[in-house]
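Colleague: Sequence below, structure please.
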Amino acid sequence: PDLLGEGFADRWHQQLVDMYGLDYDVSEHIFLTTLDNLNGNDVVPPKGADTLLTVLGNADLDDDIDSDDVKAVESAVKMGATVVDYPYCDANNDGAVDQKDVQFVKDMVAKKKQVIYYYNVDGEIASVHYPVTGTIIATYNKTLEAVRTLGLSSQVIAIDDFSYEWPTYFPEFMNLPSIGSRFTPSVEKVLDLDADAYLCGTKKWFAATLETDIGSSDMDVIRLPTWEEGQVLSGMITLGYITQHEEQAKEYIEWADSILSKVEDAIGDKADSDKPTVLVLDAGKPLSTKKAGSGQYENSVRAGGYNIVKDIGSEEEYYTNLTMEWILNKDPDFIVFSQSSTAYQWNDANLQEALDNLKKDFALTTACDEGRFHILNLEVFIGPSYPIGVLYMAKWFYPEELADVDVSEYLQDYIDRFCGLDMDVVEHGGFAL
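Modeller: You can find the predicted model right below:
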């Protein structure tokens, strides 16, 4: 700061605006330090924790661990960086950014077998024996979908009771043993299987005390988002890294981005006030809405809708019950129902019947009266296939901008490329109406 002078950040910001049209608040992203501490070969790490790959050591906050991360941690050490500002530079999770982290990241780049650390779905720092290339217990259908998408099916040795309801979609897992309920698994069965890892989601729903229950077992409990908070991409790329399936994760991310970027182009730079208002409800409990954290909420926003339950109820709730009076008063442009899992066994006729039954109770809404009343199967609303659900909704919200898009083509590509199923999605149906 002494060398650059007071107001440097403001002057740099104005220069970016004048020369490049970039309204970029550099004060939030730069770390001013004595100039002779760093040189042109250094990689200055970005502040914060905005990254998809939530593995400590990902110091440059991109999608992999490589030599740039080593350089970024080296720079962080020179800068006297703190864990508070640069959490991903504390690769060994000892509470300090120092030379030990430099060596730790070098070992990560060399793919050394060691315990590494990551932020799990609940925002907690957890450990895992890297790499996870051995046996896996996978619970809940969205976790199984993530596992298969990344090419990990052969490592799965057990599932949960609920997953047996999916013979059409998960035929390869039907003969595996069960650990019981995905919510409260049998610890005895889990330990008897002696798996290397147990994959599940948030403690709010799944096996909340499992880490404690398994005692001194070496089994890793890996909690990554496969639907929660709309953070599927992060869960996929992090799981891909932990299991050394980075290429499969990259292929999936590229597939998802190809769809999401198309939606973003359709939305453009519309302000929230110019977006169609939308309400997402549970088809099984029609007055129950999906809130922030549910995945459905986030994906309706990604599709370019302004979800009207943004400020309703507690932030800790995924679901909130509404009244018909409230819905009629708000009168959203679109109402989208989330149809609970039908295990890929419904067709369009089943979905139409469900939608027709819902119309009886919502006949007074403008959305129903004017044909902006839809139903979307949970199979594509959340989970690894969620970009399909986003595209369905975006096509409803922005029909002119996406007039030439055939969503079924993208869904067929997903089934063919990542699922290995012999399924014609148009003939099968049951996804969205």
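
Colleague: For the rest of this, base every contact and every neighbour count on C-alpha atoms.
Modeller: Noted.

Colleague: Could you give the separation between the terminal residues of stretch 134-143?
Modeller: Length of stretch 134-143, first residue to last, CA to CA, to the nearest Å: 17 Å.

Colleague: And it, what's buried?
Modeller: Buried positions in stretch 134-143, judged by neighbour count with 16 or more other CA atoms under 10 Å: 135-143.

Colleague: List the residues that contact residue 53.
Modeller: When contacts are counted by CA atoms under 8 Å, 6 or more residues apart in numbering, residue 53 is found next to 61-64, 234-235, 237-238.

Colleague: from those, which is closest to residue 286?
Modeller: For residue 286, the nearest member of these is residue 235. The distance, counting by CA to CA, is 29.6 Å.

Colleague: and for comparison, fold this next one:
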Amino acid sequence: MNLNKIGSLAMATLIVLASVTLLSIVPVSASDDFTLGIYGNANQDDTIDMRDVTKIARMICWLEDEVDLADAKYDGNINVLDIIQTELTILRRDKTLTVIDDTGEAVTLSKPVESFVYHGHNSYVYETLRAIGVADKIVGTSDRFVTPGKCRYSEAYYPELCGFTNVGILKSPDYEVVNTLRPDLVISDAEEYYDRTKTPDIPVIALDVRLSNFREATMKFGYIFDSVEKAEEYINWYDGWEETVNEKVETISDDEKPLVLICYYKPGTTSFSIPVRDHYRSVMVHAAGGKCVGDEFDGTGYVKVDAEWVIDRNPDVIIFSGANQYVGYDIEDPSDAIALINDFTSQPELAEVNAVKNNRVYLVSHSFILCGGASGLIGTVYYAKWMYPELFADMDAQEMQQEFVTDFQHLDLNVENCYCVYPPPA
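Modeller: Model (predicted):
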């Protein structure tokens, strides 16, 4: 056995012994519903702490089998350097960090990350970065956030991005601009939108913030930007609201659940692209205690149906997602929203549909009350309020939205003065 190995074993043995004491004072994570995909997370839970240091030390001493995430240095070896790297991550003093992104790619970043480009289509990635206090590090973003008339453009909700540096359209990034900006990191929310090889000197991470991975993605961003405590605060706020919704929905029997049509709508629409069972919009309806007309189809995409098909299913509730001209943070007059709903409900062939007969047709912002991040949970609460006004009478969706806007989006914006949904639930 060489001297380096002997030294590593001696060091690891001391760490194992010391960690017995340390572990007695380290708080246990409140939630283990995911494995945080960051190298250094040796015990494969949802955080990086002294338990990971102990785990790595035990692996070095051959007391436990090695796991890939124990290789904190990401150099193919598990040794004392991984212990040091993990301790630096815990102390927020690490100079590199290796994160597994949504593609399964291990991306190694230099730290601290002082600047980033966000090239993506979803608002909730940028909302997450704003929530954990790092939005001021952005140096460029895609055209849909910065160009008037585009789907994410908002002078009220994204004032800091109006006229901001444009790095191109979603499916055709301007790689020359990105290379000129030379950010520390490029963030995308899907692999297909960005070709990593076009900016080879800049690390690129594909990391979306869906309802299904909200906690893990938020924590990853927390570690990337050394804002773990704020990420945990954001998650705790989210968990509190989600738990309340879940407790109420659990009391609803299947027979009580209304049938819901949810889809995009614009004047003159005669066919509807409805989300199927596992689509994220359907998932939101299910979380709110409803059944979707698209549940009879497997998959995660859409199925196109005609008005006759909708009439035959006879939904109890209809939720349309509308464009920015109808609903959103910039809309202070609901006239266009009302007109859009009337355009649908005034069609004679729809008169006997339950949702039309009972005035249960609603409109939600396609751009801002979305399907991921905390805004997706806000949408879920609005859906629940519409479906079960009595059961959810003690939950105020607008209050939740205001907390989100004020405490986590850091905006001086009164949501009572705008219409992100119509009609607002009582």
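
Colleague: ok so, going back, in helices, which of the contacts of residue 53 of structure 1 fall?
Modeller: Among the contacts of residue 53 of structure 1, the members falling in helices (DSSP state H) are 234-235, 237-238.

Colleague: Nearest to residue 429 of structure 1 among those residues?
Modeller: The shortest gap between residue 429 of structure 1 and any of those belongs to residue 235, at 27.9 Å (CA to CA).

Colleague: Tell me, how many residues neighbour the equivalent of residue 313 of structure 2 over in structure 1?
Modeller: The alignment partner of residue 313 of structure 2 in structure 1, by TM-score structural alignment, is residue 330. Applying other CA atoms under 10 Å, we find 14 residues neighbouring residue 330 of structure 1.

Colleague: Can you give me every residue that contacts residue 330 of structure 1?
Modeller: residue 308.

Colleague: switch to 10 Å and redo it
Modeller: When the contact criterion is CA atoms under 10 Å, 6 or more residues apart in numbering, the partners of residue 330 of structure 1 are 277-279, 308, 324, 365.

Colleague: Please flag which of the residues you listed sit within strands.
Modeller: The members of the contacts of residue 330 of structure 1 that map onto strands under DSSP state E are 277-279.

Colleague: Save those as a markdown table, and put in distance to residue 118 of structure 1 and neighbour count too.
Modeller: Written out in a markdown table, the entries for these read as follows (distance: CA to CA, whole Å; neighbours: other CA atoms under 10 Å):
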| residue | distance to residue 118 of structure 1 | neighbour count |
| --- | --- | --- |
| 277 | 37 | 22 |
| 278 | 35 | 26 |
| 279 | 34 | 25 |
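
Colleague: Rebuild those as CSV, extending it with distance to residue 150 of structure 1.
Modeller: Converted to CSV, those look like this (distance: CA to CA, whole Å):
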residue, distance to residue 150 of structure 1
277, 35
278, 33
279, 33
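
Colleague: Spatially, which two of the contacts of residue 330 of structure 1 are the most separated?
Modeller: Counting by CA to CA, the most remote pair of the contacts of residue 330 of structure 1 is 277 and 324, 16.6 Å apart.

Colleague: quick revisit: and the gap between the match of residue 313 of structure 2 and residue 120 of structure 1?
Modeller: Using CA to CA, we find residue 330 of structure 1 at a distance of 37 Å from residue 120 of structure 1.

Colleague: Walking through the stretch 201-350 of structure 1, point out its helices one by one.
Modeller: If you assign secondary structure with DSSP state H, counting those that start in this stretch, the helices in the stretch 201-350 of structure 1 sit at 210-213, 232-242, 246-267, 296-302, 324-330, 348-361.

Colleague: now what about the last one, what contacts it?
Modeller: Residues from elsewhere that reach helix 348-361 of structure 1, judged by CA under 10 Å, 6+ apart: 283-284, 286, 324, 336-337, 339, 342, 365, 368-369, 373-377, 426-433.
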